[in-house]
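In: Here's my sequence, what's the structure:
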Amino acid sequence: MIFRRAHHVYYYLDIIYNAGTNKFVISQEFTVNSFARQKILSLIDSLGGTGRVFVQTHDFPDPDALASAFALQKLFKARGLNSTICFEGFMERGALKEMCSHLGIEAFRSDEVSMVEKDRVVIVDGCKHNRNVTDLPGEEVAVIDHHEVERPEDVSYCDIRPNYGSTSTIIYDYYLSMDEIPDRNSATAMMIGLLTDTAHLSRGCCREDVEAFAGLWNLADMDYVRHCTSNNLSLEDLSFISDSIGKLKTHENFGFIYLENSCARNLLGIMGDFFLGMKELDFVVLASRHERGISLSARSELRKWNAASIVRTALQGRGSGGGHADMAGGFIPGEVSEDELFNSLKSALFSLNF
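Out: Next comes the predicted model:
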């Protein structure tokens, strides 16, 4: 069997040798979409039966997590499968709540759904065993993610594509494979998730992300997409922004900010993008103390500094981290001083080779 690509469609070809003609001939041809379709249908079939089906996002979800969960829920519904979106934590940003209200995304905190062991769980935009995905009582049967994570051996269906810019792009691929057209709200949600995670296709995206953008363009409410992706800040965020400007530390082209007051994780990322816009900075980390520990958000513009690897190295033995080459997150349970964290990150950046 060999593999070829033509007109943006991938094919598997079965090649056999004909001794009579002394030639190789194509015996069968399958599109990749047919393989993907069978795989998705098998997942849907496995979710049938007793117990409820939950689509779980990572804790404290962001737009891509909720968008991909919502679009997957709609795809399940088109195939006769009901599901409920759930998450641990809460929605930290008012803009995210407004997006859910506008698009009809119903997502529930884990303590609102009373999950039991016989329920089935599909994790999107996160992975089982990651610190930012709470282990809920149900059985995790699937993981759909675009982060750099280790494939869990105890999950039967794993679709992990770290080269993709968003999980929304993966779900859009599912619609293509199933010959389904997403409704307006699903398309709008996926477009918001895609543009948010890729910084309007400027960060960590691949050809499939661009094709998803083109495919969703005529289906989504682009006026609302522009509203959501350009109105990321509120007046109450100004105090955090002002505080972060005053607390910026630098070492060569590395910028670090440690906030004593609890700051929303999504806002940390937004501010990270802002500081990375400084011409003197190529790597930025913002840290914020919470009740449960310290959250980190990292941004990188240099290939030699893989954000996910840097964060994992700096937090080794005291916390966890992950993400992508250009953006990553981390968490430290308990207390770590500002200077200690700053020095750990400097060591990871300037003492090691990536």
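In: contacts, neighbours, all on C-alpha from now
Out: OK.
In: got a list of contacts for the one helix or strand Val141 maps to?
Out: Assigned by DSSP states H and E, Val141 belongs to strand 139-145. Identification of contacts with strand 139-145 by C-alpha atoms under 8 Å, 6 or more residues apart in numbering yields 43, 117-128, 155-162, 167, 170.
In: Then stretch 150-165?
Out: 43, 127-129, 140-149, 170, 194, 197-198, 203-206, 208-209, 324.
In: what about Ala78, neighbour count?
Out: Neighbourhood size, Ala78 [other C-alpha atoms under 10 Å]: 12.
In: likewise the one 4 residues further on?
Out: Around Asn82 sit 16 other residues, with neighbours defined as other C-alpha under 10 Å.
In: for it, what are its contacts?
Out: By C-alpha under 8 Å, 6+ apart, the neighbours of Asn82 are 53, 73, 76.
In: Neighbour-wise, which one of those leads?
Out: If you rank the contacts of Asn82 by neighbour count (other C-alpha under 10 Å), Val53 sits at the top with 24 neighbours.
In: Is it in contact with Ser83, as I believe?
Out: Yes. Using C-alpha atoms under 8 Å, Val53 makes contact with Ser83 at a distance of 4.8 Å.
In: Need the overlap of contacts for these two.
Out: With C-alpha under 8 Å, 6+ apart, Val53 and Ser83 have no common neighbours.
In: Can you show me the helices along the protein?
Out: Ranges of helices within the chain are 32-46, 63-78, 94-103, 167-177, 184-197, 207-217, 222-230, 238-246, 265-276, 307-314, 338-350, based on DSSP state H.
In: now those helices as CSV including distance to Arg299?
Out: Putting these into CSV (distance: least, C-alpha to C-alpha, whole Å) gives the following:
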stretch, distance to Arg299
helix 32-46, 33
helix 63-78, 18
helix 94-103, 22
helix 167-177, 19
helix 184-197, 12
helix 207-217, 20
helix 222-230, 19
helix 238-246, 15
helix 265-276, 6
helix 307-314, 6
helix 338-350, 13
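In: Let me know which of those is tucked in deepest.
Out: The highest mean neighbour count among the helices of the chain, using mean count of other C-alpha atoms under 10 Å, belongs to helix 184-197: a mean of 26.
In: To check against the first, give me the structure of this:
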Amino acid sequence: MFEQSALQRSREFSSQFIEWLRGKGTVLIVTHDHPDPDSLAAAMALKHLILVKTGQRSTIAYGGVVGRGENRVMVEKLEIELVPLEELDLQQFQVVCMVDTQPQAGNNSLPADCKVDLVIDHHPLRESCRDSVWVDVREDYGASATILLEYLLAQEITICTKLATILFYAIKSETQDLGREWSRADRLAYLHLLPLSNNRILFDIIHPEVPRDYFAAFSLAIRNARIFSDVLVFNLYEIGNPDIVAEMADFLLRVDRVKIVLGMGHYQEDEILSFRTLLPDIRAGAVMQEVVAGLGTAGGHGMIAGGQIRSVDKDSTSQNDLEETLTERLLNCLKRPVGPGQPLVVS
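Out: As a prediction, the model looks like this:
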């Protein structure tokens, strides 16, 4: 079912790093901050691979919070063991791995002076990976989970129902049911995992209970949204869950004649940015990096991207000024006319 060339590539890479890893001691697996299903699934699959092949136990660590309702249910139902990065003594780990992110990418909380031995990702390769011993970055793949599934299959490791479910949901959510930035490898992985997954757990993940302030975010995003040609920008101001910005961006991308969405919200001391587009030639990651140049960090794929601006004041004046700056930068980058914008809804 899977292409032999892809499996051979995964077999060679995974065999080599497993032999290098064997006997080296404790392993740390780092996800990106506020981890999404793809990052969590890749971490769980790597942890399982290392345990089966070497007997070494791994600790999965993350920065930020697991905020989105679907992700919290997934962590609970699939028994994903996570530890906040800030609670760990990093010196106790002999090997450090990263999944679905890269060293100094700006979207993970691993200190810059902490050496990363293994990087597995599907975002554009960064120069910061040059110091890592093992790097498998596949920009043409829609999900990091697909890469890890290939490792497991190539190493002939049995995949239990819960691991199959998290891998399936990761590919499902990351590619929007193979509707966004998917590759042939993602499609084959999706079809392979579907019959192995637990449908009841999938239903619970997709339909989580959510607090009332979740719906308040919808209301605020809609009321604050402004449209500039085919670009929509919204500001959630102070938020308690950083994932809500991306969720609102996905939701507002459904507005008719809107092809590009930029959303923002202030979480703790930082500004969280989310970018979505329906135009495959936009190169969202590059656009976001240009928009936040000199202000923060950003990264992404062709049609989805995110960014962070550290230490931003949360008062309304600072928030409005930042929104105006980012909007103007975005419109100039996209060569769209700069203007006052039109409200999404008129109250």
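In: what does stretch 169-179 of the first structure correspond to over in the second structure?
Out: Using TM-score structural alignment, stretch 169-179 of the first structure corresponds to residues 146-156 of the second structure.
In: quick one: what's aligned to Leu216 of the first structure in the second structure?
Out: So, by TM-score structural alignment, Leu216 of the first structure is matched to Leu193.
In: Looks like that match contacts Ala170 (just checking).
Out: No. Judged on C-alpha under 8 Å, Leu193 of the second structure makes no contact with Ala170 at a distance of 10.8 Å.
In: returning to what we had before: gap between the strand holding Val141 of the first structure and the chain center?
Out: Taking C-alpha atoms, centre = their mean, to the nearest Å, one finds the center of strand 139-145 of the first structure at 14 Å from the center of the full chain.
In: once the two are aligned, what's the mean deviation for that strand against the second structure?
Out: Once fitted to the second structure, strand 139-145 of the first structure is off its aligned match by 1.0 Å on average (mean C-alpha distance after the TM-score superposition for the first structure).
In: so that strand aligns onto which residues of the second structure?
Out: Counting by TM-score structural alignment, strand 139-145 of the first structure corresponds to 115-121 in the second structure.
In: Please indicate which of the contacts of strand 139-145 of the first structure are buried?
Out: By neighbour count, with 16 or more other C-alpha atoms under 10 Å, the contacts of strand 139-145 of the first structure hold 43, 119-128, 157-158, 160-162, 167, 170 as buried.
In: could you list every residue that touches the equivalent of Cys100 of the first structure over in the second structure?
Out: Taking TM-score structural alignment as the criterion, the aligned counterpart of Cys100 of the first structure in the second structure is Val75. Contacts for Val75 of the second structure were tallied using C-alpha under 8 Å, 6+ apart; they are Glu81.
In: Find the nearest non-adjacent residue to Pro343 of the second structure, please.
Out: Arg226 (4.5 Å; C-alpha to C-alpha, 6 or more residues apart in numbering).
In: can you check Cys206 of the first structure too?
Out: Nearest one to Cys206 of the first structure, counting by C-alpha to C-alpha, 6+ apart, is Tyr164 at 5.9 Å.
In: Let me know how buried the one you found is, in neighbour terms.
Out: 22.
In: how far away is it from Ala212 of the first structure?
Out: Tyr164 of the first structure sits 11 Å away from Ala212 of the first structure, going by C-alpha to C-alpha, to the nearest Å.
In: again with Cys86 of the first structure
Out: For Cys86 of the first structure, the distance to Ala212 of the first structure - C-alpha to C-alpha - is 25 Å.
In: and what of Lys304 of the first structure?
Out: The value you get for Lys304 of the first structure to Ala212 of the first structure, if C-alpha to C-alpha is used, is 29 Å.
In: Quick one: residues contacting the aligned partner of Phe275 of the second structure in the first structure.
Out: Counting by TM-score structural alignment, Phe275 of the second structure corresponds to Ala298 in the first structure. By C-alpha under 8 Å, 6+ apart, Ala298 of the first structure lies in contact with 269, 272, 283-286, 307, 311, 327-329.
In: since we're on the nearest residue to Ala298 of the first structure once chain neighbours are set aside, how many residues are nearby?
Out: Closest residue to Ala298 of the first structure apart from its sequence neighbours, by C-alpha to C-alpha, 6+ apart: Val285 at 4.3 Å. Val285 of the first structure: 28 surrounding residues under other C-alpha under 10 Å.
In: and what of Phe3 of the first structure?
Out: With other C-alpha under 10 Å as criterion, Phe3 of the first structure counts 13.
In: which residues touch whichever residue in the second structure pairs up with Asp339 of the first structure?
Out: Alignment note (TM-score structural alignment): Asp339 of the first structure maps to Glu324 of the second structure. Residues counted as contacts of Glu324 of the second structure (C-alpha under 8 Å, 6+ apart): none.
In: what's the spacing between whatever residue of the second structure lines up with Phe54 of the first structure and Ile18 of the second structure?
Out: Alignment note (TM-score structural alignment): Phe54 of the first structure maps to Leu28 of the second structure. Using C-alpha to C-alpha, Leu28 of the second structure is found at 14 Å from Ile18 of the second structure.
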